[in-house]
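1. Have a look at this prediction, sequence included:
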Amino acid sequence: MSRQRIGAIVLLPVAFLALSARRTFGFLDHIPGLVEAAIVVVGVACALLGVRLWLQMPPGDKR
């Protein structure tokens, strides 16, 4: 398994947890809006990077 796929496997669950944390964990209702927005931005960034890494072809692999 390539390093890109391993990185994607790590990033995609992190993104899922970050994006679902707002609805799942009740104690997050007491954090400021800026922190909440930062969690969402990190979640989206992890999701996008994880998808990019998963779809990226390894060097030398021609389709």
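-> Looks like it arrived, so ask away.

2. C-alpha only now, for contacts and for neighbours.
-> Will do.

3. For this structure, which segments count as strands?
-> Assigned by DSSP state E, the strands in the chain number zero.

4. residue ranges of the helices in it, please?
-> 3-24, 33-55 (DSSP state H).

5. Switch these over to CSV; also include mean neighbour count.
-> As requested, those are exported to CSV (neighbours: other Cα atoms under 10 Å):
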stretch, mean neighbour count
helix 3-24, 16
helix 33-55, 16
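
6. Alongside the first one, take a look at this:
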Amino acid sequence: MSVDRLIAVVLLLVAFAALTVSKAAPFLDDLAGPVRMGVVVVGVASGLTGVWLWLRRSPR
């Protein structure tokens, strides 16, 4: 497995965790709006970057 794929897996796990926290965690309701939005933005950015790295062709 290439380094790109390993990083992609980590980023996709971060995105999944952010999605889970934003939808299922009751403690997130107590946080301020910008913090909740930050969790969502980090999740989306991690997911998109993970997919991009996974689908990118290796330089070989």
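-> Looks like it arrived, so ask away. Since the model is a prediction, treat every value here as computed from it, not as a measurement.

7. quick one, what contacts residue 40 of structure 2?
-> Residue 40 of structure 2 makes contact with 18, 19, 22, according to Cα atoms under 8 Å, 6 or more residues apart in numbering.

8. Considering those residues, which are maintained in structure 1?
-> Contacts conserved in structure 1 for these, using both residues aligned by TM-score structural alignment, their matches' Cα atoms under 8 Å: 18, 19.

9. any idea how far residue 9 of structure 1 is from residue 39 of structure 1?
-> With distances taken as Cα to Cα, to the nearest Å, residue 9 of structure 1 is found 19 Å from residue 39 of structure 1.

10. now do residue 1 of structure 1
-> 29 Å.

11. Please report how far residue 60 of structure 1 lies from residue 46 of structure 1.
-> Residue 60 of structure 1 is 26 Å from residue 46 of structure 1, by Cα to Cα.

12. Next: residue 4 of structure 1.
-> On the measure of Cα to Cα, residue 4 of structure 1 and residue 46 of structure 1 end up 13 Å apart.

13. show me the contacts for the residue positioned nearest the centre of structure 2.
-> Nearest to the mean C-alpha position of structure 2, by Cα atoms, centre = their mean, lies residue 15 at 2.1 Å. Residues in contact with residue 15 of structure 2, defined by Cα under 8 Å, 6+ apart, are 42, 43, 44, 45, 46, 47.

14. let's go with 7 Å and repeat that
-> Residues counted as contacts of residue 15 of structure 2 (Cα atoms under 7 Å, 6 or more residues apart in numbering) are 43, 44, 46, 47.
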